[in-house]
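Undergrad: with the sequence up front, the predicted model follows.
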Amino acid sequence: MKRSRSTRSILSNPTRFCEVVHCVSVEDLRNVRFFLEHIVIDFRCCSALALACCALAGAAPQDAEPAKLAKPEIIVGPVSVYTFSPPESFVKVNADDVSLAQILGDLGPDAIEWYQHVQTLSNPWFEGRVPGSEGIEHAANYIQFWMEQRGLEPAFENASDRGATAWRQKFELPGGQPKELAVGLKFDGADVAKGEVATLKCSASGDVTAPLAFCGYGIADGKDGYSNFAEGEDLAGRIVIVFRAEPLREDGKSAWGEDGRFTPASSLRKKLDALAERNAAGIIVVEPPNYAGKKSDLAALPIGQLGGARAMPCVVLDAEIAGSMLSAADPEHRSLAAFRALADSADAKTIRFPETATATLTTSMDDGKLLTENIGGILRGKGTLADEWIVIGAHYDHVGYGNYGADAENRGEVHPGADDNASGTAGMLLLTKQLSEAYEAMGDDANLRSILFLAFSAEEVGLNGSRAFIKSPSIPADKLDFMLNLDMIGRLRSNELEVGGVGSAEGFMEKLRPFFEASALTIRADPSGRGPSDHANFYGAGIPVLFFFTGVHESYHKPGDKGYTVTPQGAKKVLDLAGKIAMWRAIETDRLVFESATNSDGTTRGQDRGYAAVRLGVQPGMTEDGTVGVKVEGVSEGTSAADAGIKEGDVLLSWNGDELASSGVMMEKLRAAKVGDKVEIRLVRDGHEETVTVTLKAGKPRA
């Protein structure tokens, strides 16, 4: 690394040193004190923009030519994070003729450090950094180690229950699922074979001995008055056997739904509700003979989909075993097929077997709590601004072995998460170095905001880490100037970078414009501060935000998101811009004033962003417990969703019977739809499923 010029040489050429365009070409980041001396003799240098740029840039050799930058382009308007994917711009080379060490060496030590962080965090030893795993604990230790190395202070002085560290903010993850510790079933004193019975995740721990009852499909209010229960039915003191699904046709498909599709009446949650309301002592769920519906593993369903914890043992039993039990309990010794025929009939009601036909159901479950941690370190400010704050954050978790948030065919494989989001975590760690050095160089008489560096956990299952921080902040929220979020910054292509949140503060875009122009990047500047990443929770709390994002790609949430695929040369450009903006906000005396990025019609910018011919009118989010579905975080007035009665807080489950596994799937459905199409959307509201019909309206064109 080249050293800076002396104080004498800087003072001899003050006007050149102040030009932002010259600052972007320099290499040494630690000579801020020279600039502070310089502004004493030349008032033209006193702008916060010039100070921030020079603080991070340092000084070039005396005879260096000004950097020749490609003409930047700034495009202001809504950007879809689901479709923003710039074209690849790299030139293929002969690998035998290229030295990777030389390339990294030419990029410099900061790019090398960033690259090494990404390689480490995306190593298979970290198990895809899923909350609850040993791998994410390794990642947390790694991040804390580097925060300590940079001389940061612990961020959570009163948050630790370990007594040994205050670097962590522990919180309970809503997606934690109860686990079966033990399960047993006896009938007439004989044990049912292990492996033939499994607990539902909503099951209570318990040991119940009681006579059996058969309740058909467990439906209380079905089509054409169908009900398996008599008025005032009380199942207290009975272990109930119940079929999954709803009355079937001969081919095993639904007898109630159009084209054999299953209706909301088939919901397992509704069966459990009905049986709980009637005081069942235990519940055994069985697949009916010749069932032709979706063969999902009921024991794997998240507790949220089952309506939460139940007060009785709840299990799934192999159909053959269940048939034998029913036949033995039944005085007429009917087969399972015969019981299905009874349940399919219009007048199917509960059958209570003799008191002597008893079963013993034993279940033991853990409490399902899954704890994870944010990691935070403080770079203490100076002078009159020290009590004000900047947050620089990145989520460090990923999807582990792909058991959620990933394609089903890849489950069981490690998802390394190099770009998502080892890249952003590495960027945050690099900024701890760069900004710490800049702060140290500025001396004790400087005025600088304090910076909180935060590594969030559990972003992938609903932005839980940032939500936990906003609920229990370790710094005064009213002293927070802005939050910078780095998420997926490792695949810069065609020099295009999305920067979200440019409309989240008064005059923010125009204040940012000089930085964007000096970056040599094409900036897709989105006014909205919302989106499926951690900045959204800060924005929702009324805090200005910026979100840096280099786009989706073919390896997103797949095992192929490996360390070698990221581009350190691109990350260097992104982090150079991030660092300069952070220094500007560290130095600038005037606080940013939050502004909600809204359109003239009152809708939030960035909602339903014009990349489909039709518009639903919802702000999509992620479910808090990691279950399948699209959470509705907002509904725009006068849209298709509003007309259909969709409300904030609803979770959209399916579109014309097709599962809405994610917001991306919903966007694909919208792109394939036409104006005037009628869509059946199944949703969950306040714990109950229902279906609404949505008539799709035209989408708005891009601004």
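TA: Arrived safely. Numbers count the residues shown, from 1 in each chain.
Undergrad: switch to C-alpha atoms for all contacts and neighbour counts from now on
TA: Will do.
Undergrad: pretty sure residue 534 is touching residue 458, no?
TA: No: checked against CA atoms under 8 Å, the pair residue 534 and residue 458 is beyond contact range at 9.9 Å.
Undergrad: more neighbours: those two, which one.
TA: Comparing residue 534 with residue 458 by other CA atoms under 10 Å, the one with more neighbours is residue 458, at 33 against 30.
Undergrad: contacts only, for the more buried one.
TA: 130-131, 173, 372, 395, 397-398, 464-465 (CA atoms under 8 Å, 6 or more residues apart in numbering).
Undergrad: what about the nearest residue to residue 178 once chain neighbours are set aside, which SS state?
TA: Spatial nearest neighbour of residue 178, excluding adjacent residues (CA to CA, 6 or more residues apart in numbering): residue 368 at 3.6 Å. For residue 368, the secondary-structure state derived from DSSP: H, G, I helix; E, B strand; the rest coil is coil.
Undergrad: here's the one I want to compare it with:
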Amino acid sequence: MIEFIDASHAYNIDLRMIDSLGFILKSGRRGFALANVALFAVVLLAATACAVEPNEMSVPDASDPSADDATSADLQRRMIEDLKFLTDDELKGRSSIDPSIFRAADYLSERFAELGLQTEVFGNSPLQMVDISVGPELNSVEENYLELTVAGEPVSSTDLETTDANASADGLQLERDFTPLAVGTRQGLAEADVVWVGYGIRAPEHRYDDYAGVDVRGKVVMMLRKEPGVNDPTSPFDGVENSRHAYFDTKITTAVDQGAAAVMIVNDPSSVERMITQVRKRREAEEERLEKIQQRWLALPEAAVNSRKKLSDQIARIEAMLGEMDGQVDAARRGLLAIGGAGLNPTPGDQEIVDPATGERTTRPAIPVLSISRELANRLMSRPLTEVEAKIDSDWQPRSFELDQVHARLGVSISPSKVSSPNVVAYLPGRGNLADETLIIGAHFDHVGMGEFGSLAPDTIAIHNGADDNASGTAALLRVAGELTDKLTGPHSPTDHRRVVFIAFTGEERGLLGSKHYVKHPRFPISSTVAMINMDMVGRLYDNELTVYGSGTAPSFEPLIEQVNQATQFRIVTVPSGYGPSDHSSFYEAKIPVLFFFTGLHADYHRPSDDFDKLNLDGMERITDMISQVSERLATVPERPVYEKTEANVQIRRQLTVVMGVTLSQQPSEVVLSSILASGPAQESGLLAGDRVVKIGKARISTIEQFMDQLRRRSPGDRLPLTVQRGQTELTFDIKLRAR
């Protein structure tokens, strides 16, 4: 191993990956991009996939080292316990709208109390309730109905091809034969004859009009989802990509403009097949998870009563979920959309429109919109639905007609739905001259639950434990609370310090709802709040790189971070902006200086694979030590941080996940490929040592940091378009990046 040292960092670099580096570089500046000095970039720890980890250096301390070691071990043990609780399957991914969020909130309340914090914050409770919208929901069955008659005879569920034992002989069944859609009016009635209007499209540019030759004024129109020639590249509507004519709001707006009283949408075959495939994939994933848990249960000794009980409960929950999925498969086969399947907001709503011919102004009303099953649509047609679809797709000509003696009567009643979810707030009272000022330290403790909302694992319904996002920040919050309480209340505590408020936020994953609520309804005045520290995803320290956002939100923050880091020895990346998609942004918008600690996005972000076993526990310990030191200084320094305005445009930093197979040298105003790793992507693409980087894609590259920012945006398997200068010639290479 060779050790590279600069003024504030120490790293160990695996010589198996960089065998050409045989020197120790000493520098008086932070970072590796030194102007006018050629150096081999440790950043190609990324490009060469070499392992770079923080050097195991101890910081001298005047206190008894054995006592410090014992305290540190106890703190680490407790942090691990907190992490294991927060990432347990019992919490079902800590969705802010699931009842399990209260189990997590109760745990945090007890932990805050154990640490000696004041928890009687809102009356006798540390819980601040936040209303969270969970989208529209249907009101009573009596208010949401569809009655159809053909030649005067009522159509019922038993008239359809079904094996459903619950099918009604008296009429059609809500959420089996039809579902009101939130994209239509929230409250409405309609009664009229039914007209088939094909895809419900008017497209003069394609000489296509489903409304030509039929009068739909005051009628209920029945139409297909999407547009002619779905998946057919020869279609005038493209076929490969949806045009605007395929959008629900376009179809509904067109129907309203033609005078329709209501819309019934029938799912197209390709969408139905996709829905079936999605549900089946989710079911298969749950079956695999069930089998693994059953195997774990069988492997446990009978004496492990608690563990066997816990796994038995998980098995029961998965089996119940599988039963529910059977119903989802049946619904997918029928092609029935869920209430929010076409959108969550009414379209077009009550809007003023102008008749282009007469200039007359009228109001475009919102009308009822329903999804109906393909079986029901077939029952109403005089010929098979698939036959009509095939004829439209064969020559791109409409096939619209009035349905033979089909009459509809329907009602829609939809209401917005909300649930209450808790912020957990506790505080350490201030002392002396600073007692009336407040420092807030926070982390969100909610995640995306089973993945129905916010998951980046498509079509996956599974527990998303969110170990890094944000069990890591929540556990760090508890540890910082403990360390800071000891420092500010111990025998050598300062006579003057600010009130420190610790907040575990809910609703972050749904738009920073918990932090926004606190800023609007603070327990202690926002005007006396001097700063906010946020911890979100601090559990995956990699390459010793810690990103700190908000360094420019107060002039004192950058030197504070540098000073504290002299002991903690991170490779710090500072980002001046106080904005971003985490809870600190809510406070910064209220003109409060902020700091946000972050270890970077990664491939497990918002996926079920973000689990406890992937956390860097030693890295978390070091990060919390740094945050504790920063917090202590902000709590005790007499001068209040001065708010400064920063740029709102901020990109969240990703961890490096790809290998390119080069080392880099920073030259004046340019980056040079110093060496090419044998059998790496760069060598296979034809790059040579000495090539000078010109640009990646359209982005000009003059520094190693710019180069690395481009690599961070890529994933394994992506193609990197790299232009280099070789001699007097510019060459462009298409490099397939590998997983790091």
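TA: The structure has been received and is ready for your questions. Since this is a predicted model, take the numbers as computed values, not measurements.
Undergrad: now the TM-score, please.
TA: With the length set by TM-score structural alignment, normalised by the length of the first structure, the two chains reach a TM-score of 0.64; 528 aligned residues with a CA RMSD of 4.6 Å.
Undergrad: and which of the contacts of residue 458 of the first structure is nearest to residue 640 of the first structure?
TA: Within those, distances to residue 640 of the first structure taken as CA to CA reach their minimum at residue 464, with 29.3 Å.
Undergrad: translate the closest one into the numbering of the second structure.
TA: Counting by TM-score structural alignment, residue 464 of the first structure lines up with residue 513 in the second structure.
Undergrad: at which residues are the helices of the stretch 151-300 of the second structure located?
TA: For the stretch 151-300 of the second structure, helices defined by DSSP state H, counting those that start in this stretch occupy the ranges 248-257, 269-299.
Undergrad: go on, the stretch 601-740 of the second structure?
TA: Secondary structure of the stretch 601-740 of the second structure, counting by DSSP H, counting those that start in this stretch: helices at 617-636, 681-685, 704-712.
Undergrad: now those as CSV including mean neighbour count and distance to residue 566 of the second structure?
TA: As requested, those are exported to CSV (neighbours: other CA atoms under 10 Å; distance: least, CA to CA, whole Å):
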stretch, mean neighbour count, distance to residue 566 of the second structure
helix 617-636, 21, 10
helix 681-685, 18, 36
helix 704-712, 18, 22
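Undergrad: just give the nearest non-adjacent residue to residue 517 of the first structure, would you?
TA: Closest residue to residue 517 of the first structure apart from its sequence neighbours, by CA to CA, 6+ apart: residue 72 at 5.7 Å.
Undergrad: just give me the closest of the contacts of residue 458 of the first structure to residue 543 of the first structure.
TA: Checking these one by one against residue 543 of the first structure (CA to CA), the nearest turns out to be residue 465, at 16.5 Å.
Undergrad: my read: the closest one touches residue 457, true?
TA: Yes: under the criterion of CA under 8 Å, residue 465 of the first structure is in contact with residue 457, at a separation of 4.9 Å.
Undergrad: please enumerate the shared neighbours of the two.
TA: Counting by CA under 8 Å, 6+ apart, the common neighbours of residue 465 of the first structure and residue 457 are 373-374, 395.
Undergrad: re the thing from before, please narrow the contacts of residue 458 of the first structure to those residing in helices.
TA: The helices, defined by DSSP state H, take in 464-465 from those.
Undergrad: between the contacts of residue 458 of the first structure, which sits nearest residue 273 of the first structure?
TA: Closest to residue 273 of the first structure, out of all of these and judged by CA to CA, is residue 173, at 24.8 Å.
Undergrad: test my guess that the closest one contacts residue 374.
TA: No: with contact defined as CA under 8 Å, residue 173 of the first structure does not count as touching residue 374 (11.5 Å).
Undergrad: whatever residue of the second structure lines up with the residue nearest to residue 178 of the first structure: neighbour count?
TA: Under the alignment (TM-score structural alignment), residue 368 of the first structure pairs with residue 417 of the second structure. Using other CA under 10 Å, residue 417 of the second structure has 13 neighbouring residues.
Undergrad: show the contacting residues for residue 263 of the first structure.
TA: Residue 263 of the first structure neighbours (CA under 8 Å, 6+ apart): 254, 256-257.
Undergrad: mind filtering these down to those shared with the second structure?
TA: By both residues aligned by TM-score structural alignment, their matches' CA atoms under 8 Å, these still in contact after alignment to the second structure are residue 257.
Undergrad: closest to residue 296 of the first structure out of the contacts of residue 263 of the first structure?
TA: Of all those, residue 254 has the smallest distance to residue 296 of the first structure: 16.0 Å, by CA to CA.
Undergrad: check contacts around that closest one.
TA: Counting by CA under 8 Å, 6+ apart, residue 254 of the first structure has contacts 246-248, 260-263, 293.
Undergrad: which non-adjacent residue is nearest the spatially most central residue of the second structure?
TA: The second structure has residue 454 as the residue nearest its centroid, 4.5 Å off, counting by CA atoms, centre = their mean. Closest residue in space to residue 454 of the second structure, ignoring its immediate chain neighbours: residue 448 at 5.9 Å, by CA to CA, 6+ apart.
Undergrad: quick one: map the one you found onto the first structure.
TA: In the first structure, residue 448 of the second structure lines up with residue 399, judged by TM-score structural alignment.
Undergrad: give me the number of residues near its match?
TA: 25.
Undergrad: would you agree it is in contact with residue 418?
TA: No: Residue 399 of the first structure lies out of contact with residue 418 (CA under 8 Å); the separation is 11.5 Å.
Undergrad: mind checking how far residue 46 of the second structure is from residue 530 of the second structure?
TA: 38 Å (CA to CA, to the nearest Å).
Undergrad: which of these two has more residues huddled nearby?
TA: residue 46 (25 against 22).
Undergrad: what strand or helix carries the more buried one?
TA: Assigned by DSSP states H and E, residue 46 of the second structure falls within helix 44-47.
Undergrad: so what touches the following helix or strand past that helix?
TA: Counting by DSSP H and E, the next helix or strand C-terminal to helix 44-47 of the second structure is strand 52-54. The contact list for strand 52-54 of the second structure (CA under 8 Å, 6+ apart) reads 10-14, 45, 542-544, 570.
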